[in-house]
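generate a structure from the sequence data that follows.
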Amino acid sequence: MELNVSELAVARGGVPVLEGVSFSVSAGEALVLRGPNGCGKTTLLRTVAGLQPALSGVIGLEREAMAYAGHSDGIKAVLSVRENLQFWADVFGTGTIDPALAAFDLHGLIDRPAGALSAGQKRRLGLARMVVTGRPVWVLDEPTVSLDMDAVAMFAGAVRTHLAGGGLALMATHIDLGLDEARVLDMRPFKAKAPSIDDFDGAFL
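This next block holds a predicted model:
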């Protein structure tokens, strides 16, 4: 299993933000994208995950191998923790939710409605969805938002377990996750060039 990205160019709102992005991540590896806010990390992750088209370039892995977690926790407030996870386990056909409950210490909250959880607990539940997907490629955008130090450590442990099982992870985060083994890719060198006046086809003339 390997995720290969070659000469990828992506846009936000029709405006190019990154170009020439190339990297590869193999099974058992994690790659962390770094760069200032607004540089295009989220746009890149959404493109890799198949949620929006690329301007150009190649993503060398089927989208069906990927599970994506963005800024939204992706949970149903009226369902319990158990019901939320079981829904996703049924969707992905993985069956058991026990490993996800254990990874994010959710057993004590299993019958609580998701809407009654704290922000950090909701985030833990949202990230636990990644475990129940059974998909080998995790694409994660700022996964530790709202998490305290203990929960960040839980997340790092879940990632390590995923990698040890032959999975791989692509993440954007400003937080030190304690994953010293993860490689880091700086997005700043891939900033798209500003469009020239000719690119506007004389629209303002």
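
every contact and neighbour count from this point should use C-alpha atoms.
Will do.

what's the helix or strand where Ala151 lies packed up against?
Element membership of Ala151 [criterion: DSSP states H and E] is helix 149-164. Contact here means 3 or more C-alpha pairs under 8 Å, 6 or more residues apart in numbering; DSSP states H and E; on that basis helix 149-164 packs against helix 98-103, helix 119-133, strand 168-172.

among the ones you listed, which comes closest to Phe23?
strand 168-172 (10.6 Å; C-alpha to C-alpha).

which is the next helix or strand following the closest one?
strand 183-186.

redo the helices and strands packed on helix 149-164 as a markdown table? Include mean neighbour count.
Converted to a markdown table, those look like this (neighbours: other C-alpha atoms under 10 Å):
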| stretch | mean neighbour count |
| --- | --- |
| helix 98-103 | 18 |
| helix 119-133 | 23 |
| strand 168-172 | 24 |
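
need these in CSV with distance to Val25, can you?
Output for the helices and strands packed on helix 149-164, formatted as CSV (distance: least, C-alpha to C-alpha, whole Å):
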stretch, distance to Val25
helix 98-103, 23
helix 119-133, 18
strand 168-172, 7
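
of these, which is nearest Leu33?
Closest approach to Leu33 among the helices and strands packed on helix 149-164 is made by strand 168-172 (4.6 Å; C-alpha to C-alpha).

could you give the angle of that closest one to helix 149-164?
140 degrees (axes from the mean of the first three to the mean of the last three C-alpha atoms, to 10 degrees).

one more, so I can put them side by side:
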Amino acid sequence: MSKSDDLKKQAALRALELVVSGMRLGLGTGSTAKHFVAGLGEKCAAGLDVKCVPTSEETRKQAEGLNIPLSNLDELGGLDLTVDGADEMDAGLTLIKGGGAALLREKIVAAASTRMIVIADESKLTERLGAFPLPVEVNPFAHETTAQMICEAISTNGLSGDVTLRGDDNPIMTDGGHYIYDCALGHIEDASSLSEALLNVPGVVEHGLFLGLATGAIIASDTGLKEFGEI
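Next up is the predicted model:
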């Protein structure tokens, strides 16, 4: 196991301590979330009673392989806790997500949760968001026109950078049947303003800025675990 992977596992194991029987859980997507799901599978095998909603088909397959009880978000009517990773996070718990092309379902699940705990290694923590390209999920119909309007929305926020279709000639298709455009902005001064501008673009389904959704974070570093917000 690499050093980075070991740190991710440490954060995931700490998050598992928050889980108790009877909980309704949201299961995140990505390399860090995989450690959480793996540990959860062991707990379920030992008798833990939970109901879970995966944020991607990838996570669904992993959870099913571990016999983790899965349910439907509509049936559960809400979740007690979602544990997920992040591509970037600042000290105010604002996130960039979507590197794994699961941002739409991740945001739906996070918004339906009483608590969202981010687990990550220290490389994901930043003073200012934007070094990681911001993913924007769009409807395939006239997506190039949508991309042009995304560029305009970015420009009105005083930002610039390449906006590229993920997968180029073979576009990545999300679980929801959409495309992803990655916006290499370098920095984001006003995440709220940019969020509003992007959501006003016809054809944009969702974007990877997670504002006010994470309630806490567990960040693993060489010197131990750091916790932000309410865990």
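
what TM-score do we get after superposing?
TM-score for the superposed pair, counting by TM-score structural alignment, normalised by the length of the first structure: 0.29. Supporting figures: 111 aligned residues with a C-alpha RMSD of 6.3 Å.

picking up where we left off before, now do the buried residues in the helix holding Ala151 of the first structure.
Ala151, Val152, Ala153, Met154, Phe155, Ala156, Gly157, Ala158, Val159, Arg160, His162, Leu163 (16 or more other C-alpha atoms under 10 Å).

next, the angle helix 119-133 makes with that helix.
Using the same axes, to 10 degrees: helix 149-164 of the first structure against helix 119-133 is 10 degrees.

quickly find the element holding Ser24 of the first structure.
Per DSSP H and E: strand 15-26 holds Ser24 of the first structure.

the very next helix or strand once past that strand packs against which elements?
Proceeding N to C from strand 15-26 of the first structure, the next assigned helix or strand is strand 30-34, under DSSP H and E. Here strand 30-34 of the first structure touches strand 168-172, strand 183-186, going by 3+ C-alpha pairs under 8 Å, 6+ apart.

so which of those strands comes closest to Tyr68 of the first structure?
Per C-alpha to C-alpha, nearest to Tyr68 of the first structure of these: strand 168-172, 9.6 Å.

Met130 of the first structure versus Arg123 of the first structure, what's the distance?
Distance, Arg123 of the first structure to Met130 of the first structure, by C-alpha to C-alpha, to the nearest Å: 12 Å.

quick one, the strand holding Ser24 of the first structure and strand 30-34 angle?
160 degrees.

chain neighbours aside, what residue packs nearest to Arg60 of the second structure?
Distances taken as C-alpha to C-alpha, 6 or more residues apart in numbering place Pro54 nearest to Arg60 of the second structure, at 5.4 Å, with adjacent residues excluded.

surely that neighbour touches Arg24?
No. Taking contacts as C-alpha atoms under 8 Å, Pro54 of the second structure lies outside contact range of Arg24: 11.1 Å.

show me the helices in the second structure, by range?
3-16, 31-45, 57-65, 73-76, 103-111, 143-156, 191-199 (DSSP state H).

in stretch 8-21 of the first structure, what counts as buried?
Buried-residue list, stretch 8-21 of the first structure, by 16+ other C-alpha under 10 Å: Leu8, Ala9, Val10, Ala11, Pro16, Val17, Leu18, Glu19, Gly20, Val21.

residues contacting the second one?
When contacts are counted by C-alpha atoms under 8 Å, 6 or more residues apart in numbering, Ala9 of the first structure is found next to Pro16, Val17, Leu18, Glu19, Gly20, Val21, Ala54, Leu55, Ser56, Gly57.

how many other residues sit next to Glu64 of the second structure?
When neighbours are counted by other C-alpha atoms under 10 Å, Glu64 of the second structure registers 12.

from Glu57 of the second structure, how far out is it?
Distance, Glu64 of the second structure to Glu57 of the second structure, using C-alpha to C-alpha: 10 Å.

returning to what we had before: any chance of the helices and strands packed on strand 30-34 of the first structure in a markdown table, plus distance to Ala102 of the first structure?
Below are these laid out as a markdown table (distance: least, C-alpha to C-alpha, whole Å):
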| stretch | distance to Ala102 of the first structure |
| --- | --- |
| strand 168-172 | 20 |
| strand 183-186 | 27 |
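
longest single strand anywhere in the second structure?
Longest strand of the second structure, by residue count under DSSP state E: strand 113-121.

and the angle for that one with helix 3-16?
Using the same axes, to 10 degrees: strand 113-121 of the second structure against helix 3-16 is 150 degrees.
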